[in-house]
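Output the structure for:
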Amino acid sequence: MSQNPTDDARDDAAAGTTTQAPEPRSVLVTGGNRGIGRAIAEAFLAQGDKVAVTTRSGGAPDGALDVRCDITDPAAVDAAFAEVEAAHGPVEVLVANAGITADTLVLRMSEEDWSSVIDTNLTGSFRLAKRASKGMLRLRRGRIVFISSVVGLLGSPGQVNYAASKAGLVGMARSLARELGSRGITANVVAPGFVDTDMTAVLSDEQRASIKTQVPLGRYADPVEVASAVTWLAGEGAAYVTGAVIPVDGGLGMGH
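This next block holds a predicted model:
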């Protein structure tokens, strides 16, 4: 054998044994037109994957299939998957990111405040995972990633509905991990802390400064940092990781 690595590489190339780039996968990211969801979609696009994004009003990143979908409508979810499957094939990676808030103290929280957040954040994720799992079971592989929140682990005043919805994703992922693991399908959770997005931009300077004092790293996350955790969970390096909760919170919720 040659002692020159360059010669070895040439020999491998001549023998047709060069390493092939991974095949592009069909990836679906819900709520991928802004903030964390957009960063996630762009990260998969950068890897060369075939990415579809669901939105209510459009605005998917360049290169992504823009699919209009209201995840509170089961028929709309089914139609969205049919559109993605026709364009990109069966969904191999699902990132359930779409979510809403309706913050208020519990004594002021209406039935609608509660039900709308639960139906979007928790039940919507159930609808997505159920529909995605059909194709994944046939493929005998797949990755499901739920975007939760540090609030779902720590709680937060004024967010009883939101915290409950995000905590529920952990139980959902772990149950799916047990149900689907034998078919090569993983289900995991990413729990971001405070992230520099449109949602946090509306906070006052005083509120933003106060939040930073609670975070050991002393800053907000960049959406790209959350996206990195998601793409790792969806990649080969995390093939033996399932039922996990990966915090991206600067240490805010450590121990949870």
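
C-alpha only now, for contacts and for neighbours.
Noted.

Nearest residue to Met109 in space, please, no chain neighbours.
Spatial nearest neighbour of Met109, chain neighbours left out: Asp103 (7.9 Å); criterion: C-alpha to C-alpha, 6 or more residues apart in numbering.

quick one: Gly142 and Val93 touch, right?
Yes: between Gly142 and Val93 there is a contact under C-alpha atoms under 8 Å: 5.9 Å.

Does the residue nearest to the spatial centre of the chain lie in a helix or a strand, and which?
Nearest residue to the geometric centre of the chain (C-alpha atoms, centre = their mean): Val95, 3.6 Å. Using DSSP states H and E, the element containing Val95 is strand 93-96.

neighbouring contacts of that strand?
25-30, 125, 128-129, 132, 142-147, 234 (C-alpha atoms under 8 Å, 6 or more residues apart in numbering).

and what of stretch 231-249?
Outside stretch 231-249, the residues touching it (C-alpha under 8 Å, 6+ apart) are 40, 43-44, 93, 143-145, 150, 170, 173-178, 181, 186-194, 215, 221, 225-226, 229, 253.

In stretch 36-54, which residues are buried?
Of all the residues in stretch 36-54, those buried under the rule 16 or more other C-alpha atoms under 10 Å are 36-45, 49-54.

ditto for stretch 156-163
Counting neighbours by 16+ other C-alpha under 10 Å, stretch 156-163 gives Gly158, Gln159, Val160, Asn161, Tyr162, Ala163 as buried.

Let's see the distance spanning it from one end to the other.
7 Å (C-alpha to C-alpha, to the nearest Å).

This structure: strands as residue ranges?
Ranges of strands within the chain are 26-30, 50-55, 65-68, 93-96, 142-147, 185-192, 245-248, based on DSSP state E.

right, and those - which one's nearest Arg208?
Nearest of these to Arg208, taken as C-alpha to C-alpha: strand 185-192 at 16.1 Å.

Figure out how far that closest one is from the centre of its chain.
Offset of strand 185-192 from its chain centre (C-alpha atoms, centre = their mean, to the nearest Å): 7 Å.

and for comparison, fold this next one:
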Amino acid sequence: MTTESRHVLVTGAASGIGAAVAAGFAADGWTVTGVDLREAPLRASLEGLAATPIVADLAEPDAPERVVRRAWESGGPLDALVNAAGIYPARAFLDLDAALWDRVQAVNVRAPMLAVRAYAALAVAAGRPGSVVNISSGAALRARPGAAHYSTSKAALEMLTKAAAVELGGAGIRVNAVSPGFVTVDSAANPVTEEYAAAVSVNPLGRRGRPGDIAAAVRWLVSPAAEWVTGTILRVDGGASAGTTTLPTHWPELTDVQTPGLDPEGGHL
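Here you go, the predicted structure:
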């Protein structure tokens, strides 16, 4: 990463992936503005960093733009935006109502859209290039019980990432996403059972993800090393999206039809 003083806005910075992203950028010498709904955890997460906390509920329609403008005006022009805030309530499809559906979409999709739009408008007006990284999820590719609202929101976020990349590339603004596999975050905002964690965390590399794994990918996407990368979804999941390691071999031997050079009637071709 460059040692030049730069400024990043990170949403969901009170814990988990967002907190690790904020800490990683601060360690690289960046000025950080961190946003979260929970004031005490946010301040604790940013304590000791060159960081400014902003408390906001990003589900409010005017909050994303207000937060971006405040960060830009108080901390200096932004060089990067990381949308890490998200909620993951468990609710069976038949019990899912409009209010919960709308809140998940508001936090997970609408807020990033509004934040990217506000950031891009300021950057274009100032003639500054920039970088956006949205935090997606493997749930964008595979539905799971109790997560219709969440999986839909992350699938939408990935298309939003591509659409914004197409429209903002000409202004020098790159837009990418990181799609984590299961990451141990011990989140009070989005708790999961150990049974669930064990079921979704199996992957070819054999360990659960850590917030630092995702933070490192985010910082690479923002860095000059990725200056020709935009509109991409980077899967950082230990190989989980490549395939499963939990299925047995479906049949141990070749049949006559499957054997190369063997006539199904018993002779050789």
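
where does the TM-score land?
Remark: TM-score between the superposed chains equals 0.86 [TM-score structural alignment, normalised by the length of the first structure]; 233 aligned residues with a C-alpha RMSD of 1.7 Å.

so can I have a markdown table of the buried residues of stretch 156-163 of the first structure showing distance to Ala80 of the first structure?
A markdown table is the format used below for these (distance: C-alpha to C-alpha, whole Å):
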| residue | distance to Ala80 of the first structure |
| --- | --- |
| Gly158 | 33 |
| Gln159 | 30 |
| Val160 | 30 |
| Asn161 | 27 |
| Tyr162 | 25 |
| Ala163 | 27 |
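
By residue count, what's the longest helix in the first structure?
helix 160-180 (DSSP state H).

tell me, that one lands on which residues of the second structure?
Alignment of helix 160-180 of the first structure against the second structure: residues 148-168, by TM-score structural alignment.

Report the mean deviation for the matching stretch after fitting onto the first structure.
For stretch 148-168 of the second structure, the mean deviation from the first structure after alignment is 0.7 Å (mean C-alpha distance after the TM-score superposition for the first structure).

Contacts for that stretch next, please.
For stretch 148-168 of the second structure, the external contacting residues (C-alpha under 8 Å, 6+ apart) are 87-89, 93, 101, 104-105, 108-109, 113, 120, 134, 136-137, 139-144, 173-177, 230-233.

mind listing what's buried in that stretch?
Going by neighbour count (16+ other C-alpha under 10 Å), the buried part of stretch 148-168 of the second structure is 148-158, 160-162, 164-165, 168.

Kindly report the same for stretch 165-184 of the second structure.
For stretch 165-184 of the second structure, burial by neighbour count (16+ other C-alpha under 10 Å) applies to 165, 168-169, 172-183.

What of stretch 215-222 of the first structure?
In stretch 215-222 of the first structure, the ones that count as buried by 16+ other C-alpha under 10 Å are Val215, Arg219, Tyr220, Ala221, Asp222.

if I look at the alignment partner in the first structure of Leu221 of the second structure, how far off is Val245 of the first structure?
Under the alignment (TM-score structural alignment), Leu221 of the second structure pairs with Leu233 in the first structure. Going from Leu233 of the first structure to Val245 of the first structure by C-alpha to C-alpha gives 10 Å.

between the two, who's got more neighbours?
Between Leu233 of the first structure and Val245, counted using other C-alpha atoms under 10 Å, the more crowded position is Leu233 (26 against 21).

what residue of the second structure matches up with Gly142 of the first structure?
Using TM-score structural alignment, Gly142 of the first structure sits opposite Gly130 in the second structure.

Quick check: its match touching Ala121?
No: counting by C-alpha under 8 Å, Ala121 is not a contact partner of Gly130 of the second structure; they are 11.2 Å apart.

Those two: who's more crowded?
The residue with more neighbours, out of Gly130 of the second structure and Ala121, is Gly130; 22 against 13, by other C-alpha under 10 Å.

so what's the nearest residue to that one once chain neighbours are set aside up against?
Nearest residue to Gly130 of the second structure in three dimensions, chain neighbours excluded: Ile173, at 4.6 Å (C-alpha to C-alpha, 6+ apart). Contact analysis of Ile173 of the second structure by C-alpha under 8 Å, 6+ apart lists Ala120, Pro129, Gly130, Ser131, Val132, Ala165.

ok, those residues vs Ser187 of the second structure, which is closest?
Val132 (24.0 Å).

wait, doesn't that closest one sit right on Gly169?
No: if you go by C-alpha under 8 Å, Val132 of the second structure and Gly169 don't touch, sitting 11.2 Å apart.

anything in contact with each of those two?
With C-alpha under 8 Å, 6+ apart as the test, Val132 of the second structure and Gly169 reach no residue in common.

could you pull out the helices for the stretch 101-250 of the second structure?
Taking DSSP state H, counting those that start in this stretch, the helices of the stretch 101-250 of the second structure run over residues 111-126, 148-168, 194-200, 211-222.
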